[in-house]
Structures are given as structure tokens and as C-alpha cells.
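**Q** any chance you can model this:
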Amino acid sequence: QRVQAKDIVGAIAGEAGIPGKLVGTIDIYDKYTFVEVPKENAKKVLDKMKNIKIKGNKINIEKANTRRK
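**A** Okay, the predicted model is just below:
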């Protein structure tokens, strides 16, 4: 869908109002993407990003499961 990391950072910064430099690692796969944000900003990002589009694509956003060690 030609979405790049900079598009995701821009959307999060614009919608959630947090600086783009706070967005951590972004792993883009064919069917899903993982985006690392500070724990204290996670709820705000989830709430603000629910009904937006990135490059014309509606997104589904949810908290990732905890990584098993």
C-alpha cells in the first residue's frame, strides 16, 4: 500500500500531538505494522488513531501482545 515509516510517524505526530522523535522502531510487514511508542503515550495514540487514514488507507489499530521472553 506504499505506506512508509515517515507516513506513520507523521500521522501519529499530527493526530496524537506527540513529537515524531518519540516514535521508536517501526516494523512494516505485508499485513500489519508494529510501532513503538512510549508507554505513557500509548493510550493517547490508540485513541487518536482509531478512525484515521494513512495515505488514503483506513487503518486498524490495537495494542500488541506482550513479547514473550
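
**Q** contacts and neighbour counts: CA atoms only from here.
**A** Will do.

**Q** biggest helix in the chain by residues?
**A** Longest helix in the chain, counting residues (DSSP state H): helix 5-16.

**Q** and this one, please, so the two structures can be compared:
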Amino acid sequence: METSHDLDRAQWRKSSYSGTNGGECVEVADGCAASVPVRDSKDPAGPVLVLSAGAWQAFVDGLR
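**A** Next comes the predicted model:
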């Protein structure tokens, strides 16, 4: 199991469904093996939640 993540150089992306009105948005970072880092786009220096790839997929499937 991966226990640490170096996110200093992470490339964060926001959903294409996110508007530009400063609403509630999350960003995810690509390129982390077997995990998906998630953060609040309004607080990029804030905490990061790191989910397993399976947990992230279940979350996205639940949104559909």
C-alpha cells in the first residue's frame, strides 16, 4: 500500500462541469499510482484527501 505522496509537482485538474463562478469544486491530481488525490479548488494549499483508485471509481459511479 502506498502511504506517502509527493504532491509538490502534481498536475491538478478541475471537472469540466465546474463553472467559473467560484462555486464548490474539487480538483484531482493525475499520475499517482493506485490512488487519487482530491482537494478543494478554493483552498489549494489546504488538506488533500487521498483515495484508492477503487474508492474514487465507486464515488464517480455513484454520481452517475
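
**Q** could I get the TM-score for this pair?
**A** After superposition, the two chains reach a TM-score (TM-score structural alignment, normalised by the length of the second structure) of 0.29; 41 aligned residues with a Cα RMSD of 4.4 Å.

**Q** hmm, back to that, same for the longest helix of the first structure, what does it pack against?
**A** helix 39-48, strand 53-54 (3 or more Cα pairs under 8 Å, 6 or more residues apart in numbering; DSSP states H and E).

**Q** which parts of it are buried?
**A** 8-13, 16 (16 or more other Cα atoms under 10 Å).

**Q** check contacts around the closest residue to Ser52 of the second structure other than its chain neighbours.
**A** With sequence-adjacent residues excluded and distances taken as Cα to Cα, 6 or more residues apart in numbering, Ser52 of the second structure is closest to Ser35, at 4.3 Å. Ser35 of the second structure sits next to 50-53 when contact means Cα atoms under 8 Å, 6 or more residues apart in numbering.

**Q** quick one: Ser35 of the second structure from Trp56 of the second structure, how far?
**A** 8 Å (Cα to Cα, to the nearest Å).

**Q** re the thing from before, of the contacts of Ser35 of the second structure, which is the most crowded?
**A** The most crowded member of these, judged by other Cα atoms under 10 Å, is Val50 (19 neighbours).

**Q** host element of that one?
**A** Per DSSP states H and E: Val50 of the second structure is located in strand 49-52.

**Q** name the helices or strands packed onto that strand?
**A** Strand 49-52 of the second structure packs on strand 35-40, going by 3+ Cα pairs under 8 Å, 6+ apart.

**Q** no further queries at this time; thank you.
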